[in-house]
Every structure is written in C-alpha cells, then in structure tokens.
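# 3D, please:
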Amino acid sequence: MAALAPPVAAIRVAVRRALADLPPGGPVLVACSGGADSLALAAATAFVAPRTGRTAGLVTIDHGLQEGSAQRAAAVATWAREVGLAPVESVRVEVAGRPGGPEAAAREARYRALAEVAHRLGAAALLTGHTRDDQAETVLLALARGAGPRGLAGMPARRDLDGVPLLRPLLEVGREQTRTACAVLGLSPWEDPHNADPSYARARVRADLLPALVRALGPGVLDNLARTARLVAADNAVLDGLAAAALADVRHPDGGLAVRGLADLPAAVRGRVLHAWARELGAPPAALSHRHVTALDALVTGWRGQGAAHLPGGLRVLRRDGRLAAIVPR
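Prediction:
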C-alpha cells in the first residue's frame, strides 16, 4: 500500500480532531467554494466523517459576482455528490444592497445563507476551509487597522453562527498543504480572481506583504503570526469573562450602568463592558468601533458635562444621575 501523502494526512487529522468535539446529531456541512482550501477540507471530511459515524454534506454559495459562478457552484455540488457527501446544496445569494464594501457584503450574505441551510438541515456544525495563511493575513490586517486585541486574536477555531457551531479545522494547516493535497487527490481547484485583485487589501497582503515577510524573516513567520492569534485569543477569553461579571455588577435596575462601578474597573475590562453593553442596546457589531467605545468611556472617566455619545444604529447614551442611560430610537 502506498504511503499517504503528508498533506492529505495532516488535513484528515485536523478534521478528525474537529469532529471529535461534537456531540452526536445531524450532519456536518462543509462550506466549499471550490478553491483549494475548502476542496481539500471537503475531500478530507468525506473520508473522515463516515469513519467516525457521522454524516457529512456540503454547501456551496454562488455570490453571482463573476461570470460562470452558477456553473462553478453546480460543478462543486456535482463533485460533492460523486464523493459521497450528502446532503448537498447550492445556494444563490444577493450581495448588492448590503452594507459595507464588496468583501463585507459578500461575507455577510454567505454566512447568513450558511446559517439558514444549517438550521434547515439540523446540522451539527459548519466547517470552513480557513488556513494558517488566512489567519496570518487576518492578524496583519488587524494590526495595520489598529484593531486591538479582538482583531489580533484573528479567527477562532470555533465560534457560534446563529446557534450553529462554525469550525475552522485547518487553522494550523498551510495553504500550500491544501494545494498539494488537491494535486495528490487529483482535484482541480477553482482560482478565485478576487484573490489576486489588488483593489482588495487582503489580496495585496497575500501577494506582496506575506511573501516579503517570509523572505525577510523566514517561513516560520506564518506559524508565529498564527500562534500570536491563539495566545491573544486565550487572553481575550479571560478578559471577556471578567467583563461579563463586571457588567452584571454595574448594571442598574433601569438598564443603565452605574458610573462609579465603571470608574473602578481596569481600563481593559471597562472597555469590554461598554462594548458588550452597546451591542446589547442594538448597536450593529460590524459598525461598532473603538471610537464609539472611547466616547462612552469619556462619559465615565472624562466627564465635563458633555452631551450624548452617539452609537451606530441611531443610539445615544447620556450620563445622568450617576449612571449611563441609553436613548433608543423608536
């Protein structure tokens, strides 16, 4: 028997580990664009899932942004059925008219569609093909944008997507490994032209910045960036736990927050409390930024009788009678 190619083995091991943490239940669904990363993930899941007593299916999203996108989605779905994945669905989404730039709008449409399919099929989890290289790109973009610890934590290996676990089994697998795995398995990945379009910041990081860092610092820089994300994520988890407890302590019965209690908190915890409270009030997470939290914090630590802090979604927050109070638009 021929030895299993190391990249194929690494991806299968990563999938097995991800599935091991799931309780028994419905199918696991692979989100697959047809690119090398998600195609290698889908192939590994088709192999691993039945051997662990699970059903595995696939969902491919047609964003309708490129010529031939419907044919590409149909080809992915056909391949998935041929390798034994079931259920298999191809979903067309509308990107135009959604908030944010093209990348953000496509991402929002994609994840909304994935969550809807997962709920309808009773999926135990959704799997995406984000790799170590994607994680390194995410950390660099967050650093450049001054995103702070939340951004530097990168993409979590597991998060909740509208009540469905979203898993990223390949965050410790390199992009080159997924390409090699596809070649070994005889798969022909689709090359998304957006990934090479210099009008997108991530494409510039992928084509120019990461290769320059590797040349200057060696290939270990990719692992180091991904490791940084894991370390920061662990710190974030602790701080988020402290902030959740602090939010409960400073909450006023009328829904506001006690200023004195907020002022006594360490700045790192207080910022998280204010961020979490703003989200509770209905501020859209994607629009809620550092400057909004800073404006809230100024009502606590830099109070000079100033007016309301304005939050996304038309929300306003005032300081009165020793507490922060929200004015929610009707």
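
# C-alpha only now, for contacts and for neighbours.
Noted.

# Which positions in stretch 207-219 come out as buried?
L210 (16 or more other C-alpha atoms under 10 Å).

# should've said stretch 51-61
Result for stretch 51-61 [16+ other C-alpha under 10 Å]: buried residues 54-61.

# ok, residues contacting that stretch?
Stretch 51-61 is contacted from outside by 24, 26-33, 42, 45-46, 49-50, 73, 76-77, 80, 85-93, 110, 113-114, 117, using C-alpha atoms under 8 Å, 6 or more residues apart in numbering.

# Among these, which are located in strands?
Taking DSSP state E, the ones among those that sit in strands are 28-31, 88-92.

# any chance of those in TSV, plus distance to D133 and neighbour count?
Converted to TSV, the ones in strands among the contacts of stretch 51-61 look like this (distance: C-alpha to C-alpha, whole Å; neighbours: other C-alpha atoms under 10 Å):
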residue	distance to D133	neighbour count
V28	24	29
L29	22	30
V30	19	29
A31	18	24
V88	28	19
E89	28	21
S90	27	19
V91	27	16
R92	28	17
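
# from those residues, which is closest to P7?
Set against P7, the nearest of those by C-alpha to C-alpha is V30 (18.7 Å).

# How is L58 assigned, secondary-structure-wise?
Under the three-state scheme (DSSP: H, G, I helix; E, B strand; the rest coil), L58 adopts strand.

# Surely A212 is within a helix?
Yes - assessed by three-state DSSP, A212 belongs to a helix.

# To compare against the first, here's the next sequence to fold:
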Amino acid sequence: MGGALDPAVATGRNLVRAALQDLGPGSRLVVGVSGGADSLALAAVTAFVAGREAYDVSAVVVDHQLQAGSAEVAARAADQLATLGVEAQVVRVEVGTDGGPEAAARRARYQALQGARADAVLLAHTLDDQAETVLLGLGRGAGPRSLAGLSAGDGVMRRPFLSLRRAQTEQICRAHQLTWWVDPHNCDPAFRRARIRAEAMPLLEDVLGGGVAEALARTADQVRADSAHLDEIAAAVSEPLDVPTLLDLPPAVRSRTLRRTALAAGVDGSALTSAHLGELDRLVTGWHGQVRIELPGGIACTRVGDSLSYLPTPVGR
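Take a look at the predicted model:
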C-alpha cells in the first residue's frame, strides 16, 4: 500500500491501538473473521498494529454452514488473511434455533471465539451495527440494557470499530486490495435486521435530516453509562434476597438486584427477559402467595416469608 496513508486506514489503526493499550508485547490477539468487509478491515489494521507493538495476532474464520458455498467463503477469507501475514483457523459451527436465527448464530460464533486462547478477541462491529441494535431494542421494548447496545469492551472481547462507519471498513479493504464477501442474509427481508438496514435507517436519515446512526450510537453510550452506575449500586446491596431490603430499593436498582441474584443462581441470562424480571419483582412488591416463578435454565424462584430463594425447577411440578 503505497502513497499517502488512507484516512480510513489511519483511523482504523488508531482505534485498534486504543482498544489494546492495556496489553503488553507478546499479548495474544485473535480477530473474529467472517469474510465480510468489516472483519477483513479489522484484521488488516490489527496486523499492522500487532507488528508495531509486538503482539501475536491470528484469526478465527467462523463458518456457520448456513448457506451453500460457506466453506469456500471461509477458505477465501483465510487466503486473504495470509496475504496480511495473519494465520487463520477455519472453525465450522453448528447453529441451533433457540432465540431465532440471528441470536443462535451469534451464540455459536461467540462460543467458537471464546474457545481461542487469547488475551483479546477483536470483533468487527461498526457504528452502523450499533445503531441497528439500538433500533431493534427500541422496537422490542426491551429496556435500557438492550438500548445500551454493544460494549466496546466485554472481558476479553474488544470492539474497536464501534465509532467507524461500514463505508469506512470497505475503504480499508480497498486500500489493502482485499475482496470481501457480501452475506445474502444482510439483504434478505426475512431478517428484521436486514430490513432495519435497507429500509428503516435510510428512511430515518431522510426524515430527520441525517446523523441518525451517530445519534443512536451516542444514545447507546449514554444509556450504557447510566446502566453501569445502577449496576454498581445493585452490586453493593448487602442482602439481595431479603424482601424488606428489596422493598426499600428504587425500582431501577431493585430490578438489577433481582437480575444479579437470578444469574448467580444459574438462570440463563440470554433468555432472561423483562417479563421474567417483572414477575420476580411482583414476588417482592405484590406477593399474594405465588408458589414460584419459573425462569430460563431450569431454575425457579420462591418466596418464604420475607426471603427469596432459588432452586431447580421441580420435575413434574
């Protein structure tokens, strides 16, 4: 890549460098790659940063096996990564059905990436992905946790590109002479996110005069900061299963406290909804002798006197 440095490339490199500033030389990085523009661009700029900072970088190309020719797409992505000096492993995953196709594919992908031993796993979500996630959460009425969108850092998972537009990742690929794959599912109106991308976002940009994606991403940042503070308060509740203690909490803190106790008891967090939390809250604020609340993951919550407790869901009830 000769001549003046492309502005999109420079921005991408700086974002990756900032996302990894806590890591020292020799740290192991794994980039999650699908073959699309976003992940190939992330691999390209990460390879450059890794060379400068003495990181050990590799990639996992996840083949979801959901479409004909997916193996060829994965192999082509691995070949292109090799031109960047990034060793790639192709991992084929089985995608289930729980929670819908998008959620099931995401779970399978994350399991594959978490299986890689790394100090940081880099994911290529962009500002556009963030905006779409917030809109989907709004449409479901899913509450602030969903509106907070994607986090830039979640344990070893890092998302350096959350302030980068999708068009910029394509420009990074062009600057590195990389050819990306366009997932047909991204244009399939059978998928809600595809319609958000192709129909809702352009309409909102037109009606509101532009800047909608950036505004939605800013909203996610603000909600995430507020939610993190409330989560910290909830984590400090000394007796989270004591009903009088819970009754004294503001509703926003009480719901987070109940969520923490449920997760600690083994409830499936990916399937825990606001409706479940509402039922738990009624055990505290509107108890009329309810026997138990069934929760995802085979766990039930019961109230005896002024105390809540969790136990495995009774077989046969």
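
# Just give the closest residue to the aligned residue in the second structure for L65 of the first structure, not the sequence neighbours.
Alignment note (TM-score structural alignment): L65 of the first structure maps to L66 of the second structure. Nearest residue to L66 of the second structure, sequence neighbours excluded (C-alpha to C-alpha, 6 or more residues apart in numbering): V95, at 7.9 Å.

# What segments of the second structure are helices?
For the second structure, the helices defined by DSSP state H occupy 7-19, 37-53, 70-83, 101-114, 127-140, 144-147, 166-175, 192-195, 201-208, 212-235, 243-247, 251-264, 274-285.

# quick one: L113 of the second structure and G32 touch, right?
Yes - here L113 of the second structure reaches G32: they are 6.8 Å apart, a contact under C-alpha atoms under 8 Å.

# list residues touching both of the two?
Here L113 of the second structure and G32 share the contacting residues 60, 121, scored by C-alpha under 8 Å, 6+ apart.

# can you redo the ones in strands among the contacts of stretch 51-61 of the first structure as a markdown table with distance to A201 of the first structure?
Shown next, in a markdown table, are these (distance: C-alpha to C-alpha, whole Å):
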| residue | distance to A201 of the first structure |
| --- | --- |
| V28 | 32 |
| L29 | 29 |
| V30 | 26 |
| A31 | 23 |
| V88 | 32 |
| E89 | 31 |
| S90 | 28 |
| V91 | 27 |
| R92 | 25 |
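
# circling back: indicate which one of the helices of the second structure is closest to G305 of the second structure.
Going by C-alpha to C-alpha, the one of those nearest G305 of the second structure is helix 243-247, 8.5 Å.

# Show me the contact partners of the closest one.
Contact with helix 243-247 of the second structure is made by 239-240, 254, 284-285, 306-308, as judged by C-alpha under 8 Å, 6+ apart.

# nearest to F161 of the second structure, of the residues you listed?
R254 (33.8 Å).

# How much space separates G266 of the second structure from R292 of the second structure?
To R292 of the second structure, G266 of the second structure is 16 Å away according to C-alpha to C-alpha, to the nearest Å.

# Comparing those two, which residue is more hemmed in?
R292 (20 against 16; other C-alpha atoms under 10 Å).

# Spatially, what comes nearest to the counterpart of the more buried one in the first structure if we skip its sequence neighbours?
Under the alignment (TM-score structural alignment), R292 of the second structure maps onto A308 of the first structure. Computed as C-alpha to C-alpha, 6+ apart, the closest residue to A308 of the first structure that is not its neighbour in sequence is L318, at 4.6 Å.

# Run a quick neighbour tally on that neighbour.
L318 of the first structure, neighbours per other C-alpha under 10 Å, totals 19.

# Equivalent analysis for A181 of the first structure, please.
Around A181 of the first structure there are 26 residues (other C-alpha under 10 Å).

# Contacts only, for it.
A181 of the first structure touches 5, 7-8, 40, counting by C-alpha under 8 Å, 6+ apart.

# if I look at the equivalent of A181 of the first structure over in the second structure, how far off is A131 of the second structure?
Counting by TM-score structural alignment, A181 of the first structure lines up with I172 in the second structure. Remark: distance between I172 of the second structure and A131 of the second structure (C-alpha to C-alpha) = 21 Å.

# Check R193 of the second structure too.
Look at R193 of the second structure and A131 of the second structure: by C-alpha to C-alpha, they are 11 Å apart.

# Among those two, which residue is more densely surrounded?
Shown here are R193 of the second structure and A131; by other C-alpha under 10 Å, A131 has more neighbours (27 against 21).

# What residue in the first structure is paired with that one?
Looks like A131 of the second structure aligns to A136 there (TM-score structural alignment).

# Also D231 of the second structure?
Checking TM-score structural alignment: D231 of the second structure goes with D240.

# Which residues are in contact with that match?
Residues near D240 of the first structure by C-alpha under 8 Å, 6+ apart: 269, 272.

# about what we covered before: what's the closest of the ones in strands among the contacts of stretch 51-61 of the first structure to H130 of the first structure?
A31 (10.4 Å).

# wait, isn't A295 of the first structure in contact with A309?
Yes - using C-alpha under 8 Å as the test, A295 of the first structure is close enough to A309 to be in contact (5.7 Å).

# No further queries at this time; thank you.
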